[in-house]
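K.L.:
please find the sequence and the predicted model below.
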Amino acid sequence: MTEAKQAYRVLFLCTGNSARSIMAEALLSVLGKERFEAYSAGSSPTGKVQPIAEQLAREFGYTQPLRSKSWDEFAGPNSPPIDMIITVCDNAAGEVCPIWPGHPVTAHWGVPDPAAIEGSQEVRRRAFQAAWMMLKHRVDLLLALPMEKLDRVSLQQEIRSIGKAGNP
């Protein structure tokens, strides 16, 4: 992990980096601002953020610029060291990832893709809200972990078990 008193850096990955990983970044950034630095990226970024995902992040108090970006930004020698990588879509979980500097712990927190839902604006918003609530629950579980007391193996097990948690 990173040095004492330094924030844990978490990278959320999804294929398109337009909704789920963006929402996870916003949630952890707001809720874990003293202990965590959150980032998001995609293996094949769409280049745009889903408007409903951005709206939910803004309503929650996330004020940083949101953009869809490639995971290559986090795999190079000048990238910030990442402590945890969490995939939030099944496609990204199955892809061959770059070799990450520092060999961060990894987990998969699969969340249904709200951007794939068709229908009225209200139907789509409900799908995004459901994904948001699932991610929020998992971020809350991550925040409850005694990070400073967990060794690498224990941390790996804990964050992987969070990915199996449904909504409360």
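P.N.:
That came in fine, so what should we check first? Residues are numbered from 1 along each chain as shown.
K.L.:
from here on, just use CA atoms for contacts and neighbour counts.
P.N.:
Will do.
K.L.:
helices along the chain, start to end?
P.N.:
Using DSSP state H, the helices of the chain run over residues 20-31, 51-60, 90-94, 121-144, 152-162.
K.L.:
now the longest one and helix 152-162, what's the angle there?
P.N.:
For helix 121-144 against helix 152-162, the angle by axes from the mean of the first three to the mean of the last three CA atoms, to 10 degrees is 150 degrees.
K.L.:
okay, now the one to match up with it:
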Amino acid sequence: MAEGFAKESFSEDWQVESAGIEAHGVNPLAVKVMAEVNIDLSHNKSKLIDTDFLNDCDLVVTLCGDAKDRCPMTPPSVKKLHWPLPDPAQATGTEAEKMVVFRQVREQIKDLVIDLASSLK
């Protein structure tokens, strides 16, 4: 979800990529809630972190739970931010109940990405 908002919010001067320490596939509920705001994630792929790419970044943002602690080390030149959001994939209940959580997290991510993009202009 963050990648989808970032690609819309950041200028073309930025290369926006999303990756994780594990590849689980793109959650279908994330695809659904992003489609509600006209962002298509249906062609996105779950990717593992490329350490060489990571070490060459200007900025790395980690999301959810222990991502901050489990993200590989980067050189001091890489600015790091952590947004301690709940992981919507951990939501329980019916699909409708899970969608509520995905929507809440989507809105939090949207606000954070827009604020970050504004601060970097």
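P.N.:
Alright, I've got the coordinates. No experiment lies behind these values; they were computed from the predicted model shown.
K.L.:
TM-score for the pair, please.
P.N.:
Once superposed, chain against chain, the TM-score is 0.83 (TM-score structural alignment, normalised by the length of structure 2); 119 aligned residues with a CA RMSD of 2.3 Å.
K.L.:
among the helices of structure 1, which is the most enclosed?
P.N.:
When these are scored by mean count of other CA atoms under 10 Å, the highest mean neighbour count falls to helix 20-31 (a mean of 25).
K.L.:
which elements pack onto that helix?
P.N.:
strand 8-14, strand 36-42, helix 51-60, helix 121-144 (3 or more CA pairs under 8 Å, 6 or more residues apart in numbering; DSSP states H and E).
K.L.:
in structure 2, which residues correspond to the longest one?
P.N.:
Spelled out, it's helix 121-144 of structure 1. Alignment of helix 121-144 of structure 1 against structure 2: residues 95-118, by TM-score structural alignment.
K.L.:
roughly how far is that stretch from the heart of the chain?
P.N.:
Centroid separation between stretch 95-118 of structure 2 and its chain, computed with CA atoms, centre = their mean, to the nearest Å, is 10 Å.
K.L.:
same deal with stretch 62-71 of structure 2?
P.N.:
11 Å.
K.L.:
compute the first-to-last residue distance for that stretch.
P.N.:
Using CA to CA, to the nearest Å, one end of stretch 62-71 of structure 2 lies 8 Å from the other.
K.L.:
my read: Lys98 of structure 2 touches Thr92, true?
P.N.:
Yes. With contacts counted by CA atoms under 8 Å, Lys98 of structure 2 reaches Thr92, the gap being 6.1 Å.
K.L.:
how far away is Ala131 of structure 1 from Gln50 of structure 1?
P.N.:
13 Å.
K.L.:
residue farthest from the centroid of structure 2?
P.N.:
Thr94 (23.8 Å; CA atoms, centre = their mean).
K.L.:
for it, give me its contacts.
P.N.:
Taking CA atoms under 8 Å, 6 or more residues apart in numbering as the definition of contact, Thr94 of structure 2 has no neighbours.
K.L.:
what about it, distance to Val100 of structure 2?
P.N.:
Distance from Thr94 of structure 2 to Val100 of structure 2, by CA to CA: 10 Å.
K.L.:
can you check Trp14 of structure 2 too?
P.N.:
From Trp14 of structure 2 to Val100 of structure 2 the distance is 31 Å (CA to CA).
K.L.:
same deal with Val26 of structure 2?
P.N.:
On the measure of CA to CA, Val26 of structure 2 and Val100 of structure 2 end up 18 Å apart.
K.L.:
what lines up with Phe60 of structure 1 in structure 2?
P.N.:
Checking TM-score structural alignment: Phe60 of structure 1 goes with Val37.
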